[in-house]
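Enquirer: just coords:
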């Protein structure tokens, strides 16, 4: 058996298990730290409302609503990093990387994103599989290179200038899809949500730019 620097036996499997446990604990703490912060929960509320518009039940909507908060939280903890917005505080608390370190934050963001999709697929019940697949596809597009990730890239390039996101748009659409809304209903809600998302972005970002509010 190999020896460590002190001359005692080095148990590789035990070492790996111990390190993995510590990493998992740190990831869990980092994810909970931001995910359970005192947010306004506007996004899942919009999703639930959209689902209820076509007669859906709140319990049906909560699964995707929670998944969306995971995606949104991932974007926030990445936005706060030094190479993005370089923020020290969020909602009155030290930002995630200040509390846990940059490496853990990057890993926690990836874990939250994966967990969001897993949560939708594993915990959505009494819904036709084809509708669940449509919702997952919609979220995938919004998170990907034409959506949230593109917004973060623009945010880096523009150093804080106004950036529009599609996340609010997707939430309303997914809520309508999940309860079987027609294509016409989905598109009407999509247009409404797009306008709402733009308004929200303006109200949220302009004060940061002008510092007049």
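Expert: Looks like it arrived, so ask away. Here the structure is a predicted model, which means the values were calculated and not measured. Numbering: from 1, shown residues only.

Enquirer: could you use CA atoms for every contact and neighbour count after this?
Expert: Fine.

Enquirer: ok, for residue 110, nearest residue in space, not its chain neighbours?
Expert: Counting by C-alpha to C-alpha, 6 or more residues apart in numbering, residue 110 lies nearest to residue 74, which is 7.3 Å off, once chain neighbours are set aside.

Enquirer: test my guess that that neighbour contacts residue 115.
Expert: No - using C-alpha atoms under 8 Å, residue 74 makes no contact with residue 115, being 10.6 Å away.

Enquirer: could you check which of these two has the larger neighbour count?
Expert: Set side by side, residue 74 and residue 115 show more neighbours around residue 74, with 24 against 15, by other C-alpha atoms under 10 Å.

Enquirer: what about the more buried one, which helix or strand?
Expert: Per DSSP states H and E: residue 74 is located in helix 58-79.

Enquirer: so what's residue 207 closest to, chain neighbours aside?
Expert: Nearest non-adjacent residue to residue 207, counting by C-alpha to C-alpha, 6+ apart: residue 213, 5.4 Å away.

Enquirer: burial count for that neighbour?
Expert: 7.

Enquirer: where's residue 195 relative to residue 21, distance?
Expert: Going from residue 195 to residue 21 by C-alpha to C-alpha, to the nearest Å gives 45 Å.

Enquirer: just residue 62 next, same as before
Expert: Taking C-alpha to C-alpha, one finds residue 62 at 30 Å from residue 21.

Enquirer: hang on, the earlier thing: need the contact partners of the following helix or strand past the helix holding residue 74.
Expert: Heading C-terminal from helix 58-79, the first helix or strand you meet, by DSSP H and E, is strand 89-90. Identification of contacts with strand 89-90 by C-alpha atoms under 8 Å, 6 or more residues apart in numbering yields residue 95.

Enquirer: just checking, next helix/strand downstream of strand 89-90?
Expert: Next along from strand 89-90, by DSSP H and E: strand 93-94.

Enquirer: who touches that following strand?
Expert: With C-alpha under 8 Å, 6+ apart as the test, strand 93-94 has contacts from residue 88.

Enquirer: re the thing from before, more neighbours, residue 62 and residue 21?
Expert: Ranked by neighbour count (other C-alpha under 10 Å), residue 62 and residue 21 place residue 62 first, with 20 against 11.

Enquirer: so how far is the helix holding residue 74 from its chain's centroid?
Expert: 5 Å (C-alpha atoms, centre = their mean, to the nearest Å).

Enquirer: show me what it is packed against.
Expert: Counting contacts by 3 or more C-alpha pairs under 8 Å, 6 or more residues apart in numbering; DSSP states H and E, helix 58-79 packs against helix 12-35, helix 42-53, helix 102-123, helix 167-178.

Enquirer: pasting the second one now:
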């Protein structure tokens, strides 16, 4: 079976699981649930929940234990997309092939939907941790997710990204943006999955390196696709980086060198993950998919 088919099956599995965790659209405040669910059910690759579950699996853990965390990760990721698309930030009107949240529900509800998804994600994780026999590892996993999605991770990267618009920045600062805005949450979700799966320190270190490398490579490829990508395949507008005067890998070092760096990062990621055991083929193939993707 081709990897894309396997990935689609995993994404479909996440879609089914996600429906069980989505808030019911009822009560006086049901509009906010509708807005949350609109973006949460918009599809996408679902890479972060897939990576969370796979990290648990490759270290010999019980994947069932990590499912609530995988779903929460997708909620956090979706909230970040809703806010990214707002007029005050990237001002996009298309996401995953659909109108962005603020176009459908207005800026006020879009802001609140993002806030609600972030809070609801932690509600889901906490409610599925407090009654466990060993709640400590679940708290550690939650800490990884909180840290890598917050001011020392994704939000920190977003801040520097915004402040760097219309400026020529160094590659060092661009790496900071990419490693925090994109890679950090990937590191957090995989470390969380591995921790819940009772990973040994050596396994955790290898998973961390894999996650960091594919996260940075993923963003470099995004930078490339924003120039050469097909809008119909991407499901979002291309050229927004140029329009918003953002520094990117291609703008700083050129397309060819950007591709070379991305390929090197992926090879290192594969070497790291494949040294854990023989159950890492999916993650190795996923690394190849990231570098070769068209959307």
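Expert: Received the coordinates, thanks. Please read all numbers here as calculations on a predicted model, not as lab measurements.

Enquirer: returning to what we had before: my read is that the residue nearest to residue 207 of structure 1 contacts residue 205, right?
Expert: No - contact between residue 213 of structure 1 and residue 205 fails when scored by C-alpha under 8 Å: they sit 10.7 Å apart.

Enquirer: what's near enough to touch the most centrally placed residue in structure 1?
Expert: By C-alpha atoms, centre = their mean, the mean C-alpha position of structure 1 lies nearest to residue 71, the distance being 1.2 Å. Neighbouring residues of residue 71 of structure 1 by C-alpha under 8 Å, 6+ apart: 112, 113, 116, 143.

Enquirer: if you set the cut-off to 10 Å instead, what comes out?
Expert: Contact analysis of residue 71 of structure 1 by C-alpha atoms under 10 Å, 6 or more residues apart in numbering lists 35, 109-117, 139, 143, 148, 167.

Enquirer: circling back: so which of the helices and strands packed on helix 58-79 of structure 1 is the most surrounded?
Expert: helix 167-178 (a mean of 27; mean count of other C-alpha atoms under 10 Å).

Enquirer: after superposition, how close is that one to structure 2?
Expert: For helix 167-178 of structure 1, the mean deviation from structure 2 after alignment is 0.8 Å (mean C-alpha distance after the TM-score superposition for structure 1).

Enquirer: so that helix matches what in structure 2?
Expert: Here helix 167-178 of structure 1 aligns to structure 2 at residues 185-196, judged by TM-score structural alignment.

Enquirer: from the chain's centroid, how far away is the matching stretch?
Expert: Distance, centroid of stretch 185-196 of structure 2 to centroid of chain: 11 Å (C-alpha atoms, centre = their mean).

Enquirer: got it, and stretch 133-141 of structure 2?
Expert: 22 Å.

Enquirer: same question, stretch 32-52 of structure 1
Expert: The answer for stretch 32-52 of structure 1 is 10 Å, by C-alpha atoms, centre = their mean.

Enquirer: on that earlier part again, turn the helices and strands packed on helix 58-79 of structure 1 into CSV, including distance to residue 80 of structure 1.
Expert: Below are these laid out as CSV (distance: least, C-alpha to C-alpha, whole Å):
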stretch, distance to residue 80 of structure 1
helix 12-35, 11
helix 42-53, 19
helix 102-123, 10
helix 167-178, 18
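
Enquirer: ok, residue 99 of structure 1 touching residue 30?
Expert: Yes - look at residue 99 of structure 1 against residue 30 with C-alpha atoms under 10 Å: they come within range, at 8.1 Å.

Enquirer: what is in contact with these two at once?
Expert: residue 105.

Enquirer: any idea what the residue nearest to the centre of structure 1 aligns with in structure 2?
Expert: Checking TM-score structural alignment: residue 71 of structure 1 goes with residue 76.

Enquirer: residue 16 of structure 1 now?
Expert: So, by TM-score structural alignment, residue 16 of structure 1 is left unmatched.

Enquirer: list the contacts of residue 16 of structure 1.
Expert: residue 22.

Enquirer: so residue 281 of structure 2 touches residue 274, yeah?
Expert: Yes - under the criterion of C-alpha under 10 Å, residue 281 of structure 2 makes contact with residue 274 at 7.5 Å.

Enquirer: which one of those two is surrounded by more residues?
Expert: residue 274 (18 against 14).

Enquirer: residue 266 is in contact with that one, correct?
Expert: No - taking contacts as C-alpha under 10 Å, residue 274 of structure 2 lies outside contact range of residue 266: 12.0 Å.

Enquirer: now do the shared contacts for these two.
Expert: Shared contacts of residue 274 of structure 2 and residue 266 (C-alpha under 10 Å, 6+ apart): 210, 284.

Enquirer: the equivalent of residue 133 of structure 1 over in structure 2: neighbouring residues, count only.
Expert: Residue pairing (TM-score structural alignment): residue 133 of structure 1 is matched to residue 139 of structure 2. When neighbours are counted by other C-alpha under 10 Å, residue 139 of structure 2 registers 18.

Enquirer: and for residue 126 of structure 1?
Expert: Neighbours of residue 126 of structure 1 (other C-alpha under 10 Å): 7.

Enquirer: what secondary structure does it sit in?
Expert: coil (DSSP: H, G, I helix; E, B strand; the rest coil).

Enquirer: isn't it up against residue 60?
Expert: Yes - with contact defined as C-alpha under 10 Å, residue 126 of structure 1 reaches residue 60; the gap is 8.4 Å.

Enquirer: just checking, what's the longest helix in structure 1?
Expert: helix 183-210 (DSSP state H).

Enquirer: looking at structure 2, name the residue matched to residue 212 of structure 1.
Expert: In structure 2, residue 212 of structure 1 lands on residue 228 (TM-score structural alignment).

Enquirer: what about its match, how many neighbours?
Expert: 13.

Enquirer: state the distance from it to residue 148 of structure 2.
Expert: Residue 228 of structure 2 is 30 Å from residue 148 of structure 2, by C-alpha to C-alpha.
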